[in-house]
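>>> Next comes the sequence, and after it the predicted model I'd like to discuss.
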Amino acid sequence: MHKILFCFLLFTTLSFSQSRSITGVVAEENNKPLESANVIAKPLQEKASLKFAIADNKGRYRLELEKAVKYEITVSYIGFVEEVFILEADAVVTTHDFKLKPTGEQLKEIVIKHEFKPIEIKKDTMTFNVKSFANGNERKMKEVLEKLPGVEVDKNGGVTVQGKKVTKMLVEGKSFFGGGSKLAVENIPADALDKIEVIDHFNEVGFMKQVSDSDELAMNVKLKADKKKFVFGDVEAGAEVGNADNGFYLGHAALFYYAPKTNLSFIGDLNNIGKRTFTFDDLMRFGGGMSTFLSGRKSLTNLYSFANDNQDVVQNTSQFGAFNFSHDTSSKLSISGFSIFSKVLTASQTESKNEYLQNSAIAFENRLQEGTNRSVLGIGNIKLDYSPSAKEKWYYNGQYQSSNNSISNTINSITNVNASIFETLNKADNTAIKQYIEWHKSYNLKHTTTLVINQAYDYNTPRTNWFTDQPFLAGLIPLQEDSAYRIEQVKKVKTNSVDALFKHYWIINNFNHLYTNVGNNYGNSRLETTEQQLLTNGNVNDFAMSGFGNSIKYQLNDAYVGLEYKFRIGKWTNKPGLYAHWYHLTTDQKSGERALTKTLLQPQWNSDYEFNKSESLNFVYKLENSFPQSTQLAEQFTLQNYNLVYKGNALLQNERFHNANLRYTKTNLYRGITWNAMASWNQKVRTIRNEIQLDGINQFNTPILSDNPETNYNVNGSFSKKIYRFNLRFNTNFSWFTYFQTLNNTETLNNRNNQRLGVVLRTAHKKWPGFSIGYNKGFSQFSGLTQSQFQTDAITSDFDISIAKFWTFKCSYENLKNTNSNKQSNFYDIANTSLRYQKKNSPFGFELMVNNLFDNKVKNDFSFSDYLISQRTTFVLPRVFMLSVSYKL
């Protein structure tokens, strides 16, 4: 270890000794700084690389140049004459200021003599030229993005730019598979990329950008000229070579066709090594099928089992296919859409040691759980984009979704009083049809109108059977004595919603806007549940006679009007708003029909202060109301788990809560520093929370509405600094959650707090091996009926290097240590590595990959909730040696 550290320090010292820097200021003739001016240093000899910088808000720039190299340094800025400075190879100059002269004329076009600029910054758009950052060894878009300054890609394919999450992914200006990021970053070949555009405050409708106040951040991929009418992509097949008895395999295809009018994409994946092709965020985007103007509608469809990598299982087989298309039928009409098919089969095994906290005692449970899950999903989506003129836009989007889930679960529960074995079989068929229509019209420079109508239909039919060898939930369910016990539950949930919004935008002048909103959200649902005991003699014990079995008709209508006033004072932009809502909630169930009508005011405020193009402060406040769902209002008992019975509360009313967010961002390109910080506050003044009755491990829950406040504070931030050819990043996250919990008729004030501190150091030079190492320290505390606390220590590292031109070696390592309040610790580490061979001009590539290099069998962790402390052991996939062959089109 000491030798490695010494070599690293020596390498760093030598690297610094082979460089020199030059700084200065770019300004107008009157010394006014020119923010975001491009400074490019072009080497005038071979085997030296081009360098660049962007001037900060004070016009300052800094160039890190190679020693003993002659450079031509050019500064350019729109509307000004370029200025060139020659820096000799042996020059001792360390500073140079540039004074640019205005062109003095309006140019129809600007001709830049350089082939490209590494980074271009305009008002809301930042463009990266991929050639400036990639070294040619990258295979997929993800590897390129990780080398762009201020851009980060997480392990699930999520992309952030300067701390803000990318919410829309485009290729050549068109949505890529609904706009999700993972399918793009992990499948688009790196050698097809020309430029990456990052567009803040993105809006699909160009003439709406000034008034929409969109908070979306879009990333647009611009392809190389030879890829814009070309079939490209790759296919890959792999099989296990270390232990053929395990039968691990991998098949993958990513194929793309892009032409001026027609774009086609296909992604297929087949593997049993725990790799999923898309994340839950992407799936929610696929399954949304709703207008972004009306995104508050909740979906009852549960699709968690289809998303995210899952190697914390003993078996995982995944089949996935996705097709995306877009076609411009004319200059006014384009058609786009996608289809998704996914089939996932998993088998899991966990062991848990649970402590159930009660007022006067603690119940202990050792639980062994084994299960299998088979999930099948199909989605079809089509979208029409019609522009009858430059000032009018129509959208229609229709989606059909069908899924099936089959779950088999066996639990061996051993407590301090008895032992039981429970087997659970669950099957659910889900169908959803969603569609919306949008109309946008700009009448003139002052008046614009939007009309949106959204419709959604869901029908879910889960069926559950519980099997056990002895009575359970004594006193909570009406069991009849039998030699074996089988409980059958059938649920039917049918929902339908129609939402509409009419919005008018009035631009009074450049500093004052007035927005008028009129809308209505209507939703109805029908929930039916039945539970019964199927006796071994063929008889049926219907639980309906003991208060089980729900049949509820639910209807909620929300009519509203709102006024928003946007005004600007210098660099400060504000948008206060006031909405009046008329809520009408009706339920019809066995106890009769109930109606609730309320008129509520909901104020809001959005404030932005822009210090300069690279520094801003944003504040958002809203007072909102949330009404209970049909499951919370269903007044009959429902069996939810082998140790849990639930009963709704027909008298519930709305929750009311304050929500505020403060966000600060700053980028100093001169110093290579990026700041991001956000603080949020959420306080419920009227709260719906479950009241819990706990007897041993058996639970009875029912929701109650109280005036007890719930307060949640969250503060997170990051700071990154470029130090020569390294990037150093610090990140923090702190949260405080305070709430009241009623357990066994005793009300307790609970506090749940978390703190996380992290640091990451990585190389930031395309000619160097890619290396990063990070450390995260986490603390968690819970206080209520008892005091508990946990700590986590995590180290992560990634390394990749090119060897002898054609070989690429990659390695990733992660270890995690968990420590509980009794100073008991558990530890696991995971390492994955690969060695790839591919000649630069050869379509074939060969890769040897090893997952779970150390062949760990289990993962361990601690967790806690309001009344449960758990230590869990999860069995994971074994070590996998896989040899794959890929072919690039």
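Looks like it arrived, so ask away.
>>> Please make it C-alpha for all contacts and neighbour counts, starting now.
OK.
>>> which ones are touching residue 509?
residue 446 (CA atoms under 8 Å, 6 or more residues apart in numbering).
>>> wait, I meant residue 627
Applying CA under 8 Å, 6+ apart, the residues contacting residue 627 are 653-655.
>>> Tell me how far residue 34 lies from residue 26.
6 Å (CA to CA, to the nearest Å).
>>> More neighbours: which of those two?
Remark: of residue 34 and residue 26, residue 26 carries more neighbours, 29 against 21, as counted by other CA atoms under 10 Å.
>>> Check which element follows the host helix or strand of the more buried one along the chain.
Assessed by DSSP states H and E, residue 26 sits inside strand 19-28. Remark: after strand 19-28, the chain's next helix or strand is strand 38-43, criterion DSSP H and E.
>>> max-length strand in this protein?
strand 362-389 (DSSP state E).
>>> Could I get the buried residue list for that strand?
Using 16 or more other CA atoms under 10 Å as the test for burial, strand 362-389 gives 362-387.
>>> Name all residues that make contact with residue 855.
878-879.
>>> name the element it belongs to?
Per DSSP H and E: nothing holds residue 855, as it lies in no helix or strand.
>>> and it, how far is that from residue 136?
33 Å.
>>> After the helix or strand hosting residue 739, which helix or strand is next?
Secondary-structure assignment from DSSP H and E places residue 739 in strand 726-743. Downstream of strand 726-743, the first helix or strand assigned by DSSP H and E is strand 746-763.
>>> The structure to be compared is supplied as follows:
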Amino acid sequence: MKKNISLFLMLFFTVLTFAQKTVSGKITDDDGMAIPSASVTIEEPGKDAILAYGITNSKGEYKVTFTSAESNVDLKVKAFNQKPLTKQISNSDQNLNFKMQSEATEIKEVQLKTKMITARGDTISYDLKAFNSKNDRTLADVMRKIPGIEVNKDGTILYQGNAINKFYVNGKDLMEGGYGTINNSLPKDAVQKVEVLENHQPVKILQDKVPSDQAAINIKLKNSVTMTGRGEVGTGFGDPWLWNVKLTPMFFGQKSQWVVNYKTNNMGEQVENEGNILAFGSSWEGRRINAGQNNWLNVDNASTPDLPVRRYLMNNVHYLSANYLVNIDKKKEWELKANANYTNNTVERESYKQTDYFATANVPASKVTQNIFNNFYTDKLKGELIFTKNAKKGFFKNTTSFSQFWNADRAIADRVSTSLNTSTRHGEEALESPTSSFQNSLSTIIPWKEKMVNLRSFINYQTDKQTLNISPASYLEVPAFTPVNNSETVIQNFRLKTFEANHSANIGFSKSGWTFTPEVGFNFKRTSLTSNLYNLQYGNGQQGEIFNNDLTYTTAIPYGSLGVNFKSESWMLFANLPVNSNNIKAEDPLRNVSRTTNKVTFEPNIFVQYSFASFFKASVNGNISNNFGEVNSAYAGFVMLSPSSINAMDPNNPIPQNNTKSTGTRLEYRNPLNNLFFNVNYRFNDVKRNLIADPDRNSAGGIISRYIEQDNHAISNAYSAEIGKYFPKFKTNASVSYSNNTSRSDAYLNRGAYTNKNIVQSYGFKLNNTYFSWMSLDYNASISLTKQISTSLLPEYNNETSRNGFTHNLAVYFYPIENHTVGFSWDQVNSSIGSQKYNNAFYDISYQFSWAKKKIDFELKWMNIANRKVFETYDVNATYNSYTRIQLRPSQVMFTVKFNFK
């Protein structure tokens, strides 16, 4: 492994240093006046390939760095109303000035092709008209086709494979990271262009001092004041009656912006996740989190398939959100943002699973079949208030948010287990899980002479209360546990209270591109766990405190760190060098146990990036981190996490300690002149832990889990590459990708130790074509190859399995007559393990008439034409193999009216 890393780094730095040359100078016209915005490109003679390019500034100055093995290269200069100039120059560092001759530029020669993707400094602009098709309606429809940009299933926007840190509309961050609503509902006709802001530092006072390696997206609208939005109203035939309503009006002005959003459906569309925070900005802005529940307890859950959600989600959802931004001062430096959303959702799910457990030294081979039917009820309310000042002379941001959950889960389960005896059990399960959560984050940066003072504070308080009921008690089949006196119901009560406070202060010194930021801070977290498990006994009738918990887990970390940042035209570096004093205490008065750990750790985080030859970026990063566990690895009494799993820690175990070492490197190329983008990545992770799970499983699949003290490792190596290009002549955007992830981890089962190794390779291909006026096409395909190897001194744990998967999504739209569209989509998911092969195909067809004058679409769509009702898959791992059959949505027909608000 070390040889592989060394070879990779050697090649990496060879690319950086090989034959880099710089040409600089000044471009003027016949009268000696500077020519701004002239393009200067370097090409190899006889080849239509650009090596590097530059744009002259307002003084007519340019600078281009390139790499070539040729002895001579061609330098070309182009400018509006000037005669193009070409000169062959030597491959060497030099200063060259040029005087261009005036020549009228015919507008005919300035085609959209040259404006499709443009670059100026760290900003790359995409003209949306160059990438859309006749069937596209929203920003998200077009974004998926832009080279270098990818939209994940959860709505996260990636640029060159990395998540963006900001999403702006006309330069304003209305959504504060929850940009899914705008991306999915902003009409494409309102957008002029999409801008990618590379190396974007969102805090203005830091922009020349603290660099960033993340990109941001800015949506530039056609009008500075825009009232727009998108709506849909649909009804359908099925069992039950189907509906789909989407109403999202929007306003984007110079002083204020707002978005109101209401969406409801029962036809399998997961709209409630649009409010999730997808871009978290800069740590200098404070801390933001997606508030969620601490889901310790669970009912038996039916399986979900590896399919688009709309194929299997049996839902009834209502989602309402509102976002408002207003400038509250004349200079437009202060902003007030208010965000709120409410979700009410009911989900049904059903699956059948047959599991064949392999024999171990202590447990014979067995077969378990299980039918599970679920109802999941979600009631969630979230509100947020944000005050921000983001100016060159100071920064202030305070974010206050509150979340409340009233969730409930239900399960009806039938289980048949066979070993020496056959048992049939029926269970009804209910989980109530209300949660309250409050956070406040404050960050301010105050200029002090030539220095900057930054104060940050984050407070989080959350309570989780969960109650799991299982009836009858005889449904439980966990090793060594039996109901007390033929009890009707087993009840697990659980309560968690968490208080967290992080405070820090730093001061920044800047000089000659370097910024040094010494910082001191204090992080505190206190978690209290109380739980009671009723109507069970352990072993020979043990009851009482072994089923109770009263644990307080406290972490106090004072720290000091030094931040180092540097930015020049080619180099960017940022590093954080903290020294932490970790003080952890776990107190359990029920058992008179008090455990402590006091340890000083050095946890550096370093990133270096080098930009060269105009189009290349290369980076190296590494970090070391330590984690000393949470309350979920420190309690000692039994907790029933689910009807088939009971956990307990050993009070004599030490505090958990996890040490993670990580390093990675990346080579990135983006050339807007020939529409070519690619990136190559490598990452290595090594996690060392002092505790390892040691579960006991019986023939019914029930598990009791403990942890034992033993050093163990989890090591992973990940390689990935992606290349994409847009072909303007054919109006085609295509990309291919490859990834290889190898991981190895230590594990136990029934007191037997073994090692798991997983090798996962995947190949991806994407194609979008709008060349023909009568047709457009989108195609995505992926192939996955998975190998799992388990090795042990015990032969029953030795196992090697291979799994292959193929997925593709095809969408074709035909335009036979003006304003008429016929669409066809095909989702295919295949999997195979040995002789077990499963092919799952889904087909949809649609017809759409567009009332062009009113910008209204009428769509009739038939989904799941083949009426496939179940999804089948097969899985094999180190301890069992399983066959799963999952209930899907049946065939359904929807009629929908779609429209823009303006």
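That came through, no problem. Only a predicted model underlies this, so the values are computations on that prediction, with no experimental measurement involved.
>>> quick one: TM-score?
Taking TM-score structural alignment, normalised by the length of structure 1 as the basis, the two superposed chains have a TM-score of 0.83; 809 aligned residues with a CA RMSD of 3.8 Å.
>>> For residue 34 and residue 26 of structure 1, list the residues in contact with both.
55, 59.
>>> which other helices and strands contact the longest strand of structure 1?
strand 333-357, strand 392-415 (3 or more CA pairs under 8 Å, 6 or more residues apart in numbering; DSSP states H and E).
>>> so how far does the first one sit from its counterpart in structure 2?
Mean deviation of strand 333-357 of structure 1 relative to structure 2 after superposition (mean CA distance after the TM-score superposition for structure 1): 1.2 Å.
>>> Now which residue in structure 1 aligns to residue 181 of structure 2?
Alignment note: residue 181 of structure 2 maps to residue 183 in structure 1; criterion TM-score structural alignment.
>>> and that match, how many neighbours?
Burial of residue 183 of structure 1 is recorded as 20 neighbouring residues (other CA under 10 Å).
>>> Hmm, it is touching residue 278, no?
Yes: assessed by CA atoms under 8 Å, residue 183 of structure 1 is found in contact with residue 278 at 6.1 Å.
>>> Give me the nearest residue to the one residue sitting closest to the centre of structure 2, chain neighbours excluded.
Nearest to the geometric centre of structure 2 sits residue 156, at 5.8 Å (CA atoms, centre = their mean). Counting by CA to CA, 6 or more residues apart in numbering, residue 278 is the residue found nearest to residue 156 of structure 2 once chain neighbours are left out, at 5.8 Å.
>>> try residue 868 of structure 2
Closest to residue 868 of structure 2 by CA to CA, 6+ apart is residue 890, at 6.6 Å.
>>> same check, this time on residue 365 of structure 1
Using CA to CA, 6+ apart, the nearest residue to residue 365 of structure 1 is residue 415, at 4.4 Å.
>>> Just give me the match in structure 2 for the one you found.
So residue 415 of structure 1 corresponds to residue 417, using TM-score structural alignment.
>>> distance of its match from residue 28 of structure 2?
85 Å.
>>> higher neighbour count, the two?
residue 417 (22 against 19).
>>> Give me the buried positions along stretch 165-178 of structure 2.
Buried residues in stretch 165-178 of structure 2, counted by 16+ other CA under 10 Å: 165-170, 172-178.
>>> Could you find the counterpart of residue 742 of structure 2 in structure 1?
In structure 1, residue 742 of structure 2 lands on residue 736 (TM-score structural alignment).
>>> hang on, isn't that match packed against residue 780?
No: the criterion here is CA under 8 Å, and residue 736 of structure 1 misses it with residue 780 at 10.1 Å.
>>> of those two, who's got more company?
Per other CA under 10 Å, whichever of residue 736 of structure 1 and residue 780 has more neighbours is residue 780, with 19 against 16.
>>> ok, now which ones touch the nearest residue to the more buried one once chain neighbours are set aside?
Closest residue to residue 780 of structure 1 apart from its sequence neighbours, by CA to CA, 6+ apart: residue 754 at 4.4 Å. Each residue near residue 754 of structure 1 by CA under 8 Å, 6+ apart is listed here: 733-736, 778-781.
>>> number of nearby residues for the counterpart of residue 82 of structure 1 in structure 2?
Aligning on TM-score structural alignment places residue 82 of structure 1 opposite residue 79 in structure 2. Residue 79 of structure 2 is flanked by 21 other residues according to other CA under 10 Å.
>>> Can you report how many residues neighbour residue 122 of structure 1?
If we define neighbours as other CA under 10 Å, then residue 122 of structure 1 has 10 of them.
>>> what do you get for the one 4 residues further on?
The local packing count at residue 126 of structure 1 equals 15, with neighbours defined by other CA under 10 Å.
>>> Pull the contacting residues for residue 133 of structure 1.
Counted by CA under 8 Å, 6+ apart, residue 133 of structure 1 has contacts 144, 147-148, 765-766.
>>> likewise residue 710 of structure 2?
689-692.
>>> Kindly reformat those as TSV and extend each row with secondary structure.
Output for the contacts of residue 710 of structure 2, formatted as TSV (DSSP: H, G, I helix; E, B strand; the rest coil):
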residue	secondary structure
689	strand
690	strand
691	strand
692	strand
